[in-house]
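Enquirer: show me the folded form of this:
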Amino acid sequence: MKSKYGIHLIIFLFIVIIAYGSIQNPFTVNYIDQLKQESIMVSKMQDPLYEQIAKEAQKYEKPPIDAVVDRVWKAVPGYNGLQVDIEASYEKMIKQGRFEKQKLVFREVKPNVHLDDLPPTPIYKGNPEKPMVSLLVNVAWGNEYLPDMLKIMNKYDVKSTFFLDGSWVKNNPKLAKMIFEEGHEIGNHAYSHPDMKQLSASRINEELSKTNEVIYATLEVTPKWFAPPSGSFRQEVVDIAASLNMKTIMWSVDTVDWKRPNPYSMVQRVLNNVHPGAMILMHPTSSTATGLEQMIVGIKNKGYQIGNVSHLMDESRISFGVTLD
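Expert: Model prediction:
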């Protein structure tokens, strides 16, 4: 009996050893590859160059910024964070065997809260950490100034967001197409330039929907941004725009060009008030047509890029903004 149990025990142990060996066999290809990878990683981490990159990386890291509803500025978009890709940076420097700041490789880190996660709220500016501004051109009149404005924007490779009045598009399809074909973004500016704050819900919906319909019929594009005429709105306007998949856009810097100010004074006022994330309101007027070039040059000289609203609201970094000295 003892010998019988002994044989069974030996067989059981033999099976266990075989099973364990098939998993942990140090001579299997996968296990050997794993050991190689671990050895390489340990070797890298012990390399003074790798250690230096890891240490320097901490200087340039920037945490992502979540989108928020600010008490004053309402909805503010998020902004990607920044990290040094230590592995990629190491691979770029390993041949020379020395640390070079200009060879650091960066990757962006997305925030946890995005603009689309926020409740319907008006937007007055982009993220204050993003060195970009947007030109908002509200169009319901001023046809004679549009060609010159478009030429100046084209000269400096500036793409803006033009908020078009629906009835204007219906009456001026060629000009609307000219704006769109120049690569500018198209927004909704209601149909008949009404005081949106005073309209019923059904009229608000009609003004927005009708404008989207005529813009699509003319340009085959559906706006995702809405600018209330004269900046007049109430929360219901914002909610109805959101139901039509549009966010409500306001501004943080105003040219007040509809008052026909002196172009030089207007430009200086804008440049004195421009800031990272600024949205600059303008119209096709003689003042803007005359001062636009000086304004664009001044904005760029301050270190800002100029992009349309979609570019400004995007969380991506337009540049890493890291000083490596």
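
Enquirer: when you work out contacts or count neighbours from here on, use the C-alpha atoms and nothing else.
Expert: Noted.

Enquirer: give me the number of residues near Ile18?
Expert: When neighbours are counted by other CA atoms under 10 Å, Ile18 registers 12.

Enquirer: one more, so I can put them side by side:
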Amino acid sequence: MAMRSDVRSDILISREANTNSLYQKIQAYSEQSRIEPIDAKVDRIWKAIPGYNGLEVNIKASYKKMKASNDFDKNKVVYKEISPNVHLEDLEPQPIYRGNPQKPMVALLINVAWGNEYIPEILKILNKHQVKATFFFDGSWVEKNPELAIMINKENHEIGNHAYSHPDLKQRSMTDTIEELQKTNDVIKATLGKKPKWFAPPSGSFNQGTINIAHQLNMKTILWTVDTVDWKKPAPAEMVRSVVTKVGNGSMVLMHPTMPVAVGLKDMISEIKAKGYQLGTVSDLMSEKRISLN
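Expert: Predicted coordinates for the structure are as follows:
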């Protein structure tokens, strides 16, 4: 019954479209305010970059909201997202260093192969600030520390693959690389019941063969835009200042469970948000979905 009512309403709206001044005002506003979608692409420098949805006015829905008053009201405009023609999944296997440069979001990448003593504090800060990060797990670390892996997973952070034994994959054979990645996926699946879709090569060392193998295992390869270089033990305030001045739309920030991160993470999150960015997981950042900061 409701479905028939909706159909009748749409027919009436269509009949009014050519004569109703309110409908025509909404149409004119729609033409002025349309934002075109951005296709995913392979950039010469940044390699694979995800697409970003466009935005247009849902004319019929907007008209329904304004019809009672018969006045055009920008606050009652209903929008709908427009999907790009080319998606990240359509691109050839390439590393990903950043999200779309039009998306006001930043992702925190936390590679875990050591630093157990700092993980509880890092989780506490992330929880307090309602931020979800993407943790990339070394497979051998998960085997030795299943309780910590489970703790991170229970906080609903995203889990990625960081190979099994922190190898230099650029120097490894295809057979070794497959074993490193597959073994880590198996351990994560057995421990957490999930399979990663993102892979971060240890020390950022990889070649095209590494990228191809990750692709064959249904994972995309993630690098970073901004590096905390926390393993060099910088002063936390200095590290935060360096990161915050470098982040922009689509940035991915690399870090590890270290003292500088445990001490500086709170300020880093606050200052990134103060610059107008949302914080999300790699999946959030790679999504074509638009975000609103209102």
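
Enquirer: what sits against Leu312 of structure 1?
Expert: Gly126, Asn127, Lys130, Met132, Val133, Ser134, Gly277 (CA atoms under 8 Å, 6 or more residues apart in numbering).

Enquirer: the equivalent of it over in structure 2 is in what secondary structure piece?
Expert: Mapped onto structure 2 by TM-score structural alignment, Leu312 of structure 1 lines up with Leu285. In this structure, Leu285 of structure 2 sits in helix 282-286 according to DSSP states H and E.

Enquirer: with structure 1 overlaid, how far apart is that helix on average?
Expert: Taking mean CA distance after the TM-score superposition for structure 1, the mean distance separating helix 282-286 of structure 2 from the aligned residues in structure 1 is 0.6 Å.

Enquirer: so which bits of that helix are buried?
Expert: For helix 282-286 of structure 2, a neighbour-count test (16 or more other CA atoms under 10 Å) marks Val282, Asp284, Leu285, Met286 as buried.

Enquirer: gap between the last one and Pro50 of structure 2?
Expert: Taking CA to CA, to the nearest Å as the measure, Met286 of structure 2 falls 6 Å from Pro50 of structure 2.

Enquirer: which neighbours do these two share?
Expert: When CA under 8 Å, 6+ apart defines a contact, the residues bordering Met286 of structure 2 and Pro50 alike are Gly99, Asn100.

Enquirer: for the stretch 151-294 of structure 2, what spans make up the helices?
Expert: Listed in chain order, the helices found in the stretch 151-294 of structure 2 under DSSP state H, counting those that start in this stretch are 174-192, 208-216, 236-246, 259-274, 282-286.

Enquirer: run through the residues that contact the aligned partner of Ile269 of structure 2 in structure 1.
Expert: Using TM-score structural alignment, the equivalent of Ile269 of structure 2 in structure 1 is Ile296. By CA under 8 Å, 6+ apart, the contact list for Ile296 of structure 1 reads Tyr156.

Enquirer: do the same with Met266 of structure 1
Expert: By CA under 8 Å, 6+ apart, Met266 of structure 1 lies in contact with Thr255, Val256, Asp257, Ser287, Gly291.

Enquirer: which non-adjacent residue is nearest Ile179 of structure 1?
Expert: In space, not counting the residues next to it along the chain, Ile179 of structure 1 is nearest to Leu150; the distance is 7.3 Å by CA to CA, 6 or more residues apart in numbering.

Enquirer: for the one you found, grab the count of nearby residues.
Expert: Neighbours of Leu150 of structure 1 using other CA under 10 Å come to 18.

Enquirer: tell me which element it falls in.
Expert: Leu150 of structure 1 belongs to helix 146-155 when elements are defined using DSSP H and E.

Enquirer: pull up the aligned stretch in structure 2 for that helix.
Expert: Aligning helix 146-155 of structure 1 against structure 2 (TM-score structural alignment) gives residues 119-128.

Enquirer: before we move on, what about stretch 12-23 of structure 1?
Expert: Aligning stretch 12-23 of structure 1 against structure 2 (TM-score structural alignment) gives no matching residues.

Enquirer: return the distance of that stretch from the chain's centre.
Expert: Here the centre of mass of C-alpha atoms in stretch 12-23 of structure 1, compared against the chain's by CA atoms, centre = their mean, to the nearest Å, lies 57 Å away.

Enquirer: quick check: closest non-adjacent residue to Gly187 of structure 1.
Expert: For Gly187 of structure 1, the closest residue by CA to CA, 6+ apart turns out to be Phe163, at 4.1 Å.
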